[in-house]
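> Got a sequence here, can you build the structure:
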Amino acid sequence: MVALERHADLPLRPDYTLDQPRHLYSAEDHAVWRLLFQRQARLLPGRACGEFLAGLRGLGVAAAHDDGGGVPDFERLSDLLDRATGWRIVAVPGLVPDEVFFGHLAERRFPATWWLRRRDQIDYLQEPDVFHDIYGHVPLLMNPVFADYMQAYGRGGLKAMRLNALHRLARLYWYTVEFGLIETPEGLRIYGSGILSSKGESVFCLESAAPNRLRFDLRRIMRTKYRIDTYQKTYFVIRSFAELFEATRPDFAPIYAALEAEPDLGAADVIEGDAVIARGTLDAREGGWESGRADV
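Below is the predicted model of the structure:
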């Protein structure tokens, strides 16, 4: 693994980007990437949405470029992405300030962490690494509708910061971009990057009886807390990316104002008015929910 703290001296630009330090990837890093990739490649057919799988093929991530299979070259991927939807990938050292993150998205630049987890972190890493960002997020940016949604989200984030409503928009990102499900003629499929890059949650979100699966509702999501340390207690399901984009097209300022009078909801709550696709058993043993950590 290329540990972030060991390379704090890498030169950063004012927008927190840097040139992807490909020379720092070790043979072990490339081997870990291959392991993660091959594991998800076996799991995701029949579970991931078609748009994600098409994006993965279009980017050629499976070919893994000139190194025989390993961490992809951001510039090569950016050139393909740019031709498809006008997006590019920019390397960042990890999590960046909110205004920087939203600013990049608003300009159709996706900030991707450049370093990769260690082999002993293969099943769980709390902060995003290059596998989560590139494998989980980037393929859907090949889809024009989802690409436009992400740019709109970036613009909305800058506005939410001015309105002190960032927690509302963070919940939308969490329950769509990171942990969203989509309804297809073949059944529910995954489009959220946090699931797509996770072996365990790729199976859990669709096949476990534990979590709730509710129909997408913008205001409902903005009231709903979430967990960052376990599988999700509730997944929200969209009918299409067009539905998602249309639901988020209006000005959110009146919505934020109206929600100030509404109480927050817990991650496991099911309330009157929810369109329930499947009500979960909320079996803590399946979801890893025993810790008692508060929702955020």
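
> CA only for contacts and neighbour counts going forward, please
Fine.

> who's in contact with the longest helix seen in the chain?
The residue-count maximum for a helix in the chain (DSSP state H) belongs to helix 144-162. By Cα atoms under 8 Å, 6 or more residues apart in numbering, the surrounding residues in contact with helix 144-162 are 84-85, 87, 99, 101-108, 140-141, 166, 169, 241-242, 244-245, 249.

> residue boundaries of the helices in the stretch 101-250 of the chain?
130, 144-162, 166-173, 193-196, 199-207, 218-223, 241-247 (DSSP state H, counting those that start in this stretch).

> out of these, which comes closest to Asp73?
helix 130 (11.0 Å; Cα to Cα).

> same for the closest one, what does it pack against?
Identification of packing neighbours for helix 130 by 3 or more Cα pairs under 8 Å, 6 or more residues apart in numbering; DSSP states H and E yields no helix or strand.

> Of the contacts of helix 144-162, select the buried ones using a PyMOL command.
Buried residues within these, by 16 or more other Cα atoms under 10 Å, are selected in PyMOL with:
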select buried, resi 84+85+87+101+102+103+104+105+106+108+140+141+166+169+241+244+245
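
> Please render the helices of the stretch 101-250 of the chain as a markdown table that adds distance to Gly60 to the earlier fields.
Formatted as a markdown table, these follow (distance: least, Cα to Cα, whole Å):
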| stretch | distance to Gly60 |
| --- | --- |
| helix 130 | 16 |
| helix 144-162 | 18 |
| helix 166-173 | 26 |
| helix 193-196 | 17 |
| helix 199-207 | 21 |
| helix 218-223 | 34 |
| helix 241-247 | 23 |
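
> With Gly69 as the reference, name the closest of the ones you listed.
Closest among the helices of the stretch 101-250 of the chain, once you apply Cα to Cα, is helix 130, at 14.5 Å.

> Show residues contacting the closest one.
Val71, Ala112, Thr113, Trp114, Trp115, Leu116.

> Here is the second sequence; please produce its structure so I can put it next to the first one:
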Amino acid sequence: MNTANGSDDPRDYIRDQGFENYTETDHATWRTLAKRQREILKGRIADQFLEGLERLGIGEEGIPDFRVMNQRLKAATGWEVMAVPGLIPDLAFFRMLANRQFPAGFWIRKPEQLDYIEEPDIFHDVFGHVPLIMQPIYADYLESYGKAGLVAAEHGALKYLARLYWYTVEFGLAQTPQGMRIVGAGIASSPGETIFALESPSPNRVAFDLGRVMRTLYRIDDYQETYFVLDGVEAWPSLDIDRLIPLWKELEGQGEIEPGQIQPEDRILTQGDGSYHRAKSKTAA
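Model (predicted):
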């Protein structure tokens, strides 16, 4: 979820992508990232994600032109990708999603930043997020999320929406007939986390539960200690406001859960051994 200070009006952040301004180095960086990531995602990402890449024409040729991509996206689900200069304030972000507009940074990382950047760039935002927006159920979920965010802001519940976004849109997994697959953009755009999320013995993999997810803290600087697994690629949670408001009140009295903690009521799919983060903490010490 985005966070920044400034105006809450999305119009203050929308820019022209400036497609003609990308250099050959920029396009080469995209090609390197896309080729590498598509190889790593084989057999690990939900089929619907790969279908979205193909239908949108997001490939290895270079940075996509939003004008071309949006024609296909709008025809499929009524969504558009809007170029923004970086992270935008929460309310502006929610309003864009509620209006079926997905904010995407239009700059791309430098060649020496292939493996890690602090702030999401066009590769993360477009390659990672946009393919699933071609799926009507996911597109509806994002719109509902934006509307729920606007209500959460009025009820002091933004932290719950931030956690939900993190553990679904960014770092979600889902059960499929072929096995567990990636649906989160933060994983889908990261070569290291693509493998870690599915194959490492370190993290917990826990069946998705809305209240549990909203109570759970997350890591912004490293791989996740717990991943939540949807029952299917189309099993995005219902965000009915009449249900959410009582849930937020209920959660206020329950306290927060640390990222790696297992709860007695969890339906555990894989209990992690915590080896990765334990080793990292020893190194840091």
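
> quick revisit: how about the longest helix of structure 1, aligned to which bit of structure 2?
Mapping helix 144-162 of structure 1 onto structure 2 (TM-score structural alignment) gives residues 136-154.

> counterpart of Pro128 of structure 1 in structure 2?
Aligned partner of Pro128 of structure 1 by TM-score structural alignment: Pro120.

> Which residue, neighbours along the chain excluded, lies closest to that match?
Excluding its sequence neighbours, the residue lying closest to Pro120 of structure 2 (Cα to Cα, 6 or more residues apart in numbering) is Gly105, at 7.1 Å.

> Might one say that that neighbour is in contact with Glu119?
No. Counting by Cα atoms under 8 Å, Gly105 of structure 2 does not reach Glu119; the two are 9.3 Å apart.

> contacting residues for the residue nearest to Pro120 of structure 2?
Here Gly105 of structure 2 is in contact with Ala83, Val84, Pro85, Gly86, Leu87, Pro120, Asp121, Ile122, Asp125 (Cα under 8 Å, 6+ apart).

> Check how far the match of helix 144-162 of structure 1 sits from its aligned residues in structure 1, on average.
Once fitted to structure 1, stretch 136-154 of structure 2 is off its aligned match by 0.4 Å on average (mean Cα distance after the TM-score superposition for structure 1).

> Sort out which residues of that stretch are buried, please.
138-152.

> any idea what Val92 of structure 1 aligns with in structure 2?
By TM-score structural alignment, Val92 of structure 1 lines up with Val84.

> residues near that match, how many?
22 (other Cα atoms under 10 Å).

> Could you check how far the residue with the largest distance to the centre of structure 2 is from Ala279 of structure 2?
No residue in structure 2 sits farther from the centre than Ala285, which is 30.9 Å out by Cα atoms, centre = their mean. Noted for Ala285 of structure 2: a distance of 10 Å to Ala279 of structure 2, by Cα to Cα, to the nearest Å.

> Over to Leu198 of structure 2?
Counting by Cα to Cα, the gap from Leu198 of structure 2 to Ala279 of structure 2 is 19 Å.

> neighbour count winner among those two?
Leu198 (18 against 11).

> show me the contacts for the more buried one.
Arg44, Met180, Arg181, Ile182.

> and the aligned partner of Leu73 of structure 2 in structure 1, what is it in contact with?
Under the alignment (TM-score structural alignment), Leu73 of structure 2 pairs with Leu81 of structure 1. Residues near Leu81 of structure 1 by Cα under 8 Å, 6+ apart: Leu59, Trp87, Arg88, Leu141, Met142.

> Near the last one, how many other residues are there?
Other residues within reach of Met142 of structure 1 by the criterion other Cα under 10 Å amount to 25.

> is it true that it touches Gly50?
No. Met142 of structure 1 is beyond contact range of Gly50, at 11.9 Å (criterion: Cα under 8 Å).

> For the spatially most central residue of structure 2, which residues are in contact?
When structure 2 is reduced to its mean C-alpha position, the closest residue under Cα atoms, centre = their mean turns out to be Glu170, at 2.2 Å. Each residue near Glu170 of structure 2 by Cα under 8 Å, 6+ apart is listed here: Val183, Gly184, Ala185, Gly186, Ile187.

> what do we get in structure 1 for it?
Alignment note (TM-score structural alignment): Glu170 of structure 2 maps to Glu178 of structure 1.

> For Asp125 of structure 2, see how far away the match of Val92 of structure 1 is.
Separation of Val84 of structure 2 from Asp125 of structure 2 (Cα to Cα): 11 Å.

> and what of Glu265 of structure 2?
34 Å.

> the strands in the stretch 51-200 of structure 1, which residues?
Using DSSP state E, counting those that start in this stretch, the strands of the stretch 51-200 of structure 1 run over residues 88-92, 109-113, 181-184, 187-190.

> Tabulate these in a markdown table, adding columns for distance to Ile228 of structure 1.
Formatted as a markdown table, these follow (distance: least, Cα to Cα, whole Å):
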| stretch | distance to Ile228 of structure 1 |
| --- | --- |
| strand 88-92 | 21 |
| strand 109-113 | 18 |
| strand 181-184 | 17 |
| strand 187-190 | 18 |
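
> Nearest approach to Arg39 of structure 1 belongs to which of the ones you listed?
Per Cα to Cα, nearest to Arg39 of structure 1 of these: strand 187-190, 16.0 Å.

> Run the chain-centre distance for the closest one.
16 Å (Cα atoms, centre = their mean, to the nearest Å).

> Could you tell me where that strand falls in structure 2?
Residue span in structure 2 matched to strand 187-190 of structure 1, by TM-score structural alignment: 179-182.

> Mind listing residues that contact that stretch?
With contact meaning Cα under 8 Å, 6+ apart, stretch 179-182 of structure 2 is reached by Gly43, Arg44, Ile45, Ala46, Phe171, Gly172, Leu173, Ala174, Gln175, Ala188, Thr194, Leu198.

> change it to 10 Å
Stretch 179-182 of structure 2 is touched from outside by 41, 43-47, 49, 170-176, 188, 194-195, 197-198, 229-233, with contacts defined as Cα atoms under 10 Å, 6 or more residues apart in numbering.

> Quick one, which of those are buried?
Going by neighbour count (16+ other Cα under 10 Å), the contacts of stretch 179-182 of structure 2 have 41, 44-47, 49, 170-176, 188, 194-195, 197-198, 229-230, 232-233 buried.

> Between Val84 and Asp125 of structure 2, which contacts overlap?
In contact with both Val84 of structure 2 and Asp125: Phe102, Pro103, Ala104, Gly105, Phe106, using Cα under 10 Å, 6+ apart.

> Can you tell me which of the residues you listed is nearest Asp209 of structure 2?
Of those, the one sitting nearest to Asp209 of structure 2 (Cα to Cα) turns out to be Phe102, at 25.5 Å.
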